[in-house]
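Q: sharing a model prediction with you, sequence too.
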Amino acid sequence: MTALVPLPVVIPLLGAAVTLMLTRFPQAQRLVSLAALTGVLGVSAALLVVVCDDGPQVVAVGAWPVPIGIVLVADQFSALMLVVSAAVTLCVLVYSIGQGMADGGEDTPLSIYHPSYLVLTAGVTTAFLSGDLFNLYVGFEILLVASYVLITVGGTEDRIRAGTTYVVVSLLSSLLFLTAIGLIYAAAGTLNMAQLAGRLDALPDGVRLMLNCVLLLAFGIKAAVFPLSAWLPDSYPTALAPVTAVFAGLLTKVGLYAIIRVETLLFPGGPTRDLLLVLAMLTMLVGILGAIPQTDVKRLLSFTLVSHIGYMLFGIGLSNELGVSSAIFYVVHHITIQTTLFLVVGLMERYGGTTALDRLGGLAALSPLLAVLFFVPAMNLAGIPPFSGFLGKLGLIEAGAAAGGGLRWALVAAALATSLLTLYAVARVWNLAFWRRPVRTAASGPIEGAALPRLMVGATVALLVLGVALTGIAGPLFDLTGDAAADLLERAPYVDAVRGEGVR
């Protein structure tokens, strides 16, 4: 079933080309985009079943010898990421259509939105499937080029300013990544990750540490790890709601995916583990402390996004099976919940006319459905039992306690404190925006409660249901993430699968 492996990349690229040719036919563009992303979701789900049954699937693109040509590898970890990302991008596309983006409104030129969105999807899937570092770099660049377009759609002053910051930071991280690629090729003579798994082990410790740190620096910027995260709260909130949602849910997780892959496959058990734990603690605490004083819901959620990156780094830094498994579980949870919350904020902005907390109020009385749509994922993000956020954090805390040591126990305490502060932050949003009486000021005007498009609500409900369903399937999902973590730490299943294509 190796024929399935390239399809998550090929389908959205073909869809992007077709939608670019259909710029004068809005309805056809919408149908092609929906069909492409539905196809990606179906193929990704089938690929996950195949890799769970038969092990990693490898394709040498163009039949070139694997060490020379491009290799695509799907294992349980990458296939799971493909399924989650496909489900999220499909729901966000439906939401954006409901918002009127695809109808040629002033805020979103129709001719560029659909092709850019599909190219972004292709970049994400390329990164997840890449079997060599240079193709991983190409995947990052594909998604970044598309994101440059999407973050500035509409051309407002705020979006151009935020987009400029985003572009500069992204180019810096890409330059660092490219530098790391050059250094690794000079030291090891290959960029194939299965081949590097053996060759890097033979390098002097100082050289390995230097290469590891340069890669972590590049991926840390992309994943918004403190202190490399200052760009995110200023960049994401200015974009359109669907764009912000997919950025917040997915793009930082691609950076985290790269960190997990590099730390387990290329530099297992390295001296950077304690560094990752320290960065995890700082990311959690600084991020959530930045969220608490915010008066805009988008900026508040952007800071919580940064904060919860720390939970995933916590599991990676522990480098044990339960820690990595819980980190993967938390990645799946956070992609779904964070995207849902940003879609809900888009509904709040449409209904109340603003996302400023001092100008919102009474939304629970005006729209009980909107209140439910916010309350459930907010409690999930805060880690209230029995939601998946609680289960993921519990797994990380158990892994930290099992590892022992002062630094690990400090991380456990930081994780608990961050969870409580997250609850405080989202409860503050609830009290100000939903629970208190409607605010009517000269600045804000009356809250009229405009009707919400059904597609917007339907897409948000679908993601909310998916987030709740993660609790119901937590047992099988933890089994899957546990198997994926075991394969990542063992390395042999991945390396042997690629070696079967000719790598030595």
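A: Ah, there it is.
Q: only C-alpha atoms from now on, for both contacts and neighbour counts.
A: Noted.
Q: which residue comes closest to Met312 once chain neighbours are left out?
A: The shortest distance from Met312 to any residue other than its chain neighbours is 4.7 Å, reached at Ala327 (CA to CA, 6 or more residues apart in numbering).
Q: and the one you found, how far from Pro453?
A: Distance, Ala327 to Pro453, by CA to CA, to the nearest Å: 35 Å.
Q: quick one, which of these two is more surrounded?
A: Set side by side, Ala327 and Pro453 show unequal neighbour counts under other CA atoms under 10 Å, the larger going to Ala327 at 30 against 15.
Q: one more to weigh against that first structure:
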Amino acid sequence: MRPEVALPILIPLMAGATSLLFWRLRLAQRLLAVGGTGALLLTSLWLLHSVSRDGILVMQMGDWPAPFGISLVADLFGAIMVVLTGIIGFAVALYSLATIGRGHEAFGYFPLMHLLLAGVAGAFLTGDIFNLYVWFEVMLVASFALLILGSEKAQMEGAIKYVTLNLLSSVIFLSAVGLLYGMVGTLNMADIAQRLSQVEESGMIDVLAVMFMVAFGIKAAAFPLFFWLPASYHTPPVAVSALFAGLLTKVGVYALFRVFTLIFHQNPGYTHEILVWGAGLTMLSGVLGAAAQYEFRRILSFHIVSQIGYMILGLALFTPLALIGGVFYIMHHIIVKTNLFLVSGFVNRLRGSYDLKKLGGLYRTHPWLAILFLIPALSLAGMPPLSGFFAKFIVIRAGIEAEAYGVTFIALLVGLLTLYSMIKIWAEVFWKSPPEPGENEPELAPVSQREMWQLYAPIVGLALCTVFIGLNGQPIYELASASADQLLDPTRYIDAVMSDSGEVAP
């Protein structure tokens, strides 16, 4: 029995349930938010350490052996994703103390945040394809509720697009699960991989692969069904935007990696060719959309789309180096993108707007905030020595080695256009002189010292993570390499789940 496999799911579930018990006690809910996410971070680090030391860990729920029961599985890739979930959850919980008002708290912000984190961790750790669908739905319910907190018109419009496309994805996903179960008679992903390798090659396997690709591609905001993301992520409170930006689309990316390295790994074929060009078009459409925007969070939202393309490209090329690049890119991007949204919220708290044309002069009044923006912004653009440089370099080098010159050129071009967007934000928000105040300017309450600390602390912490990854590229690369090795050798995952011991050597 390895409790550290289940704790990243149980802790946010228990924290959310306890928050409901203290519905009317605001201080208790806030303490639970910080304490619960802090405990999630600590247990996720314990899990990563255990997986690095002991190999793939498995917990069979109810002591039912696989494939008859539900398996929780932690390999290196899943453990890394859970650690990132803990980091982002803790950072956003701290940030929420300063940015989430009594109104949102009264409608269940903190219990919903815990439920969302439980859904994300469950998706990363489940070894059952139907339970992956269940955790997706847990995330969908929690994220939809968080998206409409406040019930403003823009929020409702964004939420309708968000839930419509995600429900379409869920329908395709569930249909694919049903067809897959009809073909192999099991829902355990390790058992599916075993049995599917024994099934005679047929067009039905290709159809299922495409169905999963479309379902997870929608959830990852890949081309062409990505428009729900920039239509919705700029509408909720900024803490919610940051949580979504860091985690939600990465669950779709994780699912693509898991399914196409475990279940459909035997014949990469034309599905990976589709993924290659899907990745290129995702990069290009996202970065062009960002270049046309002048609203801080909409620019960042479009850049989520463009950066998803790099991650998918790592999977699509399906070489050892490409998978290393994909894993490295996910690790870098989750930290950087969350931080940029947190910075945008800080700017809004100081100036009362996300419109770049209504902003300016913050370098003179808040130079530290300007520097803290530059760290994730330049990392996103791939400037050395920050984390984004190494992530982009590995993916682009993998593309050149695979002779995928067209999509590699797109990746280089998108990097330049990303730099253009970050320079535009810097020039408009921090460098230019502030605009003259208008007649209808909102009256903003001064930022207290406590608020200032609560706003700065998570931004500084995530910026330090970005610098740490950049300055310690070799150990992070080795961790991504070990994770990619496990993904490329699915027999290790299968043996761990189907064996009695529930673990294999690292």
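A: That came in fine, so what should we check first? Not measured: the values here are computed from a predicted model.
Q: and the TM-score between them?
A: The TM-score (TM-score structural alignment, normalised by the length of the first structure) is 0.96; 496 aligned residues with a CA RMSD of 1.6 Å.
Q: from Leu150 of the first structure, how far out is the residue nearest to Met312 of the first structure?
A: For Ala327 of the first structure, the distance to Leu150 of the first structure - CA to CA - is 29 Å.
Q: go on, Asp132 of the first structure?
A: The gap separating Asp132 of the first structure from Leu150 of the first structure is 27 Å, by CA to CA.
Q: give me the mean distance between whichever strand or helix holds Asn348 of the second structure and the first structure.
A: If you go by DSSP states H and E, Asn348 of the second structure is part of helix 320-351. Superposed on the first structure, helix 320-351 of the second structure shows a mean distance of 0.5 Å to its aligned residues (mean CA distance after the TM-score superposition for the first structure).
Q: please name every helix or strand in contact with that helix.
A: Under the contact definition 3 or more CA pairs under 8 Å, 6 or more residues apart in numbering; DSSP states H and E, helix 320-351 of the second structure sits against helix 76-99, helix 238-262, helix 296-317, helix 367-381, helix 387-401, helix 449-471, helix 473-488.
Q: which secondary structure elements does the second one contact?
A: Spelled out, it's helix 238-262 of the second structure. Under the contact criterion of 3+ CA pairs under 8 Å, 6+ apart, the helices and strands touching helix 238-262 of the second structure comprise helix 76-99, helix 109-125, helix 129-147, helix 189-198, helix 203-219, helix 296-317, helix 320-351, helix 473-488.
Q: now do the fifth one
A: Applying 3+ CA pairs under 8 Å, 6+ apart, one finds that helix 387-401 of the second structure makes contact with helix 296-317, helix 320-351, helix 367-381, helix 405-425, helix 449-471.
Q: hey, which of those helices is tucked in deepest?
A: Across these, averaging neighbours per residue (mean count of other CA atoms under 10 Å) puts helix 296-317 on top, at a mean of 28.
Q: so which residue is dead centre in the first structure?
A: For the first structure, the residue whose C-alpha lies nearest the mean C-alpha position (CA atoms, centre = their mean) is Leu250; its distance is 2.5 Å.
Q: distance-wise, check it relative to Thr156 of the first structure.
A: For Leu250 of the first structure, the distance to Thr156 of the first structure (CA to CA) stands at 24 Å.
Q: next one: Thr418 of the first structure
A: With distances taken as CA to CA, Thr418 of the first structure is found 35 Å from Thr156 of the first structure.
Q: how big's the offset between stretch 169-181 of the first structure and the second structure?
A: After superposition onto the second structure, stretch 169-181 of the first structure sits on average 0.9 Å from its aligned residues (mean CA distance after the TM-score superposition for the first structure).
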